[in-house]
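1. next come a sequence and a model predicted from it.
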Amino acid sequence: MSEKAQLRRSLLKQRQSIPVEEWREKSDRLTFHLQSSPLLTQARTVLAYFSFRQEPDLSPLFTDPKYRWGFSRCVDKSLLWHSWKPGEPLSKGAYGIFEPHPDSPTVEPNEVDVILVPTVACDRQGYRLGYGGGFYDRLLSSDDWASTPTIGIVFEFAYLPQLPVDPWDKPLHSICTENRFHIIGAP
């Protein structure tokens, strides 16, 4: 098993062992830091995710009418983005993650102000450890999305000094945990 795969398994196990009350509290604190970050306060269209397997839950933000929210659908090896508002129908996709209806309006790259990226872990240089499917690696490497600001969303225990990095990995612009909002490259 690769170093990344071992680390992924260990961190996911640790995340899923967080008691629900603690997970809710950490998610709420993370959401608070995110809401007051300059990248989000200046944004209009935000790509986000629905919490899965005890990822930090950002759903309290989704009712804020200031934002247009986009969520992904996994289609083949790509993420397609659709706008979604609370109350609109969702369905479970191929990985058991909630997705907007395929007929909902699409969100184009040039409309997006920031992407909230789910991660298993992030490091101080902005590199992320994902779930191993490569969906976000492909997205963030494409010319259409390369300049869109990204915020890695991760609990503090998985914000590590350094992760194993592959040549195709792209660093995120900033990281948000329940303890802080950190812009990569800033002191």
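-> Noted; the coordinates are in hand. Numbering: from 1, shown residues only.
2. contacts and neighbour counts: CA atoms only from here.
-> Fine.
3. which residues in the protein form helices?
-> Remark: helices assigned in the chain by DSSP state H are 3-16, 20-35, 38-41, 135-141.
4. right, and these - which one's nearest Trp81?
-> Among the helices of the chain, the nearest to Trp81 by Cα to Cα is helix 135-141 (10.9 Å).
5. what comes up buried for that closest one?
-> 135-140 (16 or more other Cα atoms under 10 Å).
6. by contact count, what packs against that helix?
-> Using 3 or more Cα pairs under 8 Å, 6 or more residues apart in numbering; DSSP states H and E as the contact test, the elements touching helix 135-141 are strand 78-84.
7. show me how far the strand it packs on is from its chain's centre.
-> 13 Å (Cα atoms, centre = their mean, to the nearest Å).
8. now do stretch 65-75
-> Remark: stretch 65-75 is offset 12 Å from the chain centroid, using Cα atoms, centre = their mean.
9. ok, back up a step: just the closest of the buried residues of helix 135-141 to Tyr127, please.
-> Taking Cα to Cα as the measure, Asp137 is the one of those closest to Tyr127, at 10.6 Å.
10. what residues are up against the residue lying closest to the closest one once chain neighbours are set aside?
-> Nearest residue to Asp137, sequence neighbours excluded (Cα to Cα, 6 or more residues apart in numbering): Asp169, at 6.5 Å. Each residue near Asp169 by Cα atoms under 8 Å, 6 or more residues apart in numbering is listed here: 127-128, 137.
11. then this one, side by side with the first:
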Amino acid sequence: MSTASQRKQELREKVLAERQQISAREWKKKSELIISSFMNTGFYQEAKTVHTYISMNQRREVCTDKLVEDILKGGKRVVVPVTNFEKGTLTHSVISSISDLQKNKWGVDEPKHITPIDEEALDVIVIPMAAADRAGNRLGYGKGFYDRFLGKTDALKVGLVFDAFLFDEIPTEEFDKKLDVIISENEVIFA
């Protein structure tokens, strides 16, 4: 394991442990602030197709429940990822309702039936993460699913992160893909 890889893993473990300590009330309040900031951006308001992760709320990811509802109500097309763990890839599926989702064998909400969409059709991609830095670098969960996906699209790449996990600099490796925008409960950063 490279030094950068080791530093990333150590930071990931620290951040994820700290994130689990956030109270339900604080997590919900901060998530709402982040989602509200995102929905007030011009790029979101102009987007026709928004790809977003479905938050793993038990792991205290920034909650995207309200975002998914808003995209659906606003007449935009909502696309969610479907994970292929064997291939290490993501497939992308349009959903028309929250009821289109069910838990997969890892407890992650994914579409019951996949309605595939091409990456070129995406305007904005909302990306999960453990941490980020002000230069647009993202610390993911270590499997590379999003880095492989983000390398194939020109869509605007937006990361949602709690301010406590927004650093001046995080370790990176050559295959890590940068984000265009980072949104915390306190600020919107164009990287």
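-> Now that the structure is in, tell me what you want to look at. On a predicted model such as this, the values are computed, not experimentally measured, just so you know.
12. any idea what the TM-score is?
-> Here the TM-score for the pair of chains, by TM-score structural alignment, normalised by the length of structure 1, is 0.91; 180 aligned residues with a Cα RMSD of 1.4 Å.
13. hmm, who's touching stretch 90-102 of structure 2?
-> Stretch 90-102 of structure 2 is contacted from outside by 68-69, 72, 77-84, 108-119, 145-146, 149, using Cα under 8 Å, 6+ apart.
14. about what we covered before: distance to Ile175 of structure 1 for the helices of structure 1 - can I get that in JSON lines?
-> Shown next, in JSON lines, are those (distance: least, Cα to Cα, whole Å):
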{"stretch": "helix 3-16", "distance to Ile175 of structure 1": "17"}
{"stretch": "helix 20-35", "distance to Ile175 of structure 1": "9"}
{"stretch": "helix 38-41", "distance to Ile175 of structure 1": "11"}
{"stretch": "helix 135-141", "distance to Ile175 of structure 1": "15"}
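15. looking at those helices, which is nearest to Ile184 of structure 1?
-> helix 38-41 (12.6 Å).
16. mean deviation of the closest one from structure 2?
-> Taken over the aligned residues, the distance from helix 38-41 of structure 1 to structure 2 averages 1.4 Å (mean Cα distance after the TM-score superposition for structure 1).
17. flag every buried residue along that helix.
-> By 16+ other Cα under 10 Å, the buried positions in helix 38-41 of structure 1 come out as 39-40.
18. now do stretch 90-98 of structure 1
-> Buried residues in stretch 90-98 of structure 1, counted by 16+ other Cα under 10 Å: 97-98.
19. all strands for structure 2, in order.
-> Counting by DSSP state E, structure 2 has strands at residues 49-52, 77-84, 89-95, 101-103, 109-111, 124-127, 131-133, 138-139, 156-160, 166-167, 181-183, 188-190.
20. redo these as a markdown table? Include distance to Trp27 of structure 2.
-> Output for these, formatted as a markdown table (distance: least, Cα to Cα, whole Å):
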| stretch | distance to Trp27 of structure 2 |
| --- | --- |
| strand 49-52 | 19 |
| strand 77-84 | 22 |
| strand 89-95 | 26 |
| strand 101-103 | 22 |
| strand 109-111 | 19 |
| strand 124-127 | 17 |
| strand 131-133 | 15 |
| strand 138-139 | 19 |
| strand 156-160 | 13 |
| strand 166-167 | 15 |
| strand 181-183 | 15 |
| strand 188-190 | 18 |
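21. for these, which one sits closest to Gln6 of structure 2?
-> Here strand 138-139 is closest among the strands of structure 2 (Cα to Cα), at 12.4 Å.
22. the strands of structure 2: which one's closest to Thr3 of structure 2?
-> Ranking the strands of structure 2 by proximity to Thr3 of structure 2 (Cα to Cα) places strand 138-139 first, at 14.9 Å.
23. name the surrounding residues that touch that closest one.
-> 8, 12, 129-132, 159, 170, 172, 176-179.
24. matching residues in structure 1 for that strand?
-> With TM-score structural alignment applied, strand 138-139 of structure 2 matches the range 128-129 in structure 1.
25. what's the mean deviation for the matching stretch versus structure 2?
-> Its aligned residues in structure 2 lie a mean 0.3 Å from stretch 128-129 of structure 1 after superposition (mean Cα distance after the TM-score superposition for structure 1).
26. circling back: any idea which of the strands of structure 2 gets closest to Ser31 of structure 2?
-> The closest of the strands of structure 2 to Ser31 of structure 2 is strand 156-160. By Cα to Cα, the value is 8.8 Å.
27. which of the residues in stretch 27-42 of structure 1 are buried?
-> Buried residues in stretch 27-42 of structure 1 (16+ other Cα under 10 Å): 27-34, 37, 39-40.
28. how about that stretch, aligned to which bit of structure 2?
-> Using TM-score structural alignment, stretch 27-42 of structure 1 pairs with 31-46 in structure 2.
29. show the end-to-end separation of that stretch, please.
-> 22 Å (Cα to Cα, to the nearest Å).
30. trace Asp118 of structure 2 over to structure 1, please.
-> In structure 1, the residue paired with Asp118 of structure 2 is Glu108, using TM-score structural alignment.
31. just give me the neighbour total for the nearest residue to that match once chain neighbours are set aside.
-> In space, and not counting its chain neighbours, Glu108 of structure 1 is closest to Trp81: 7.5 Å by Cα to Cα, 6+ apart. Per other Cα atoms under 10 Å, the neighbour tally for Trp81 of structure 1 reads 23.
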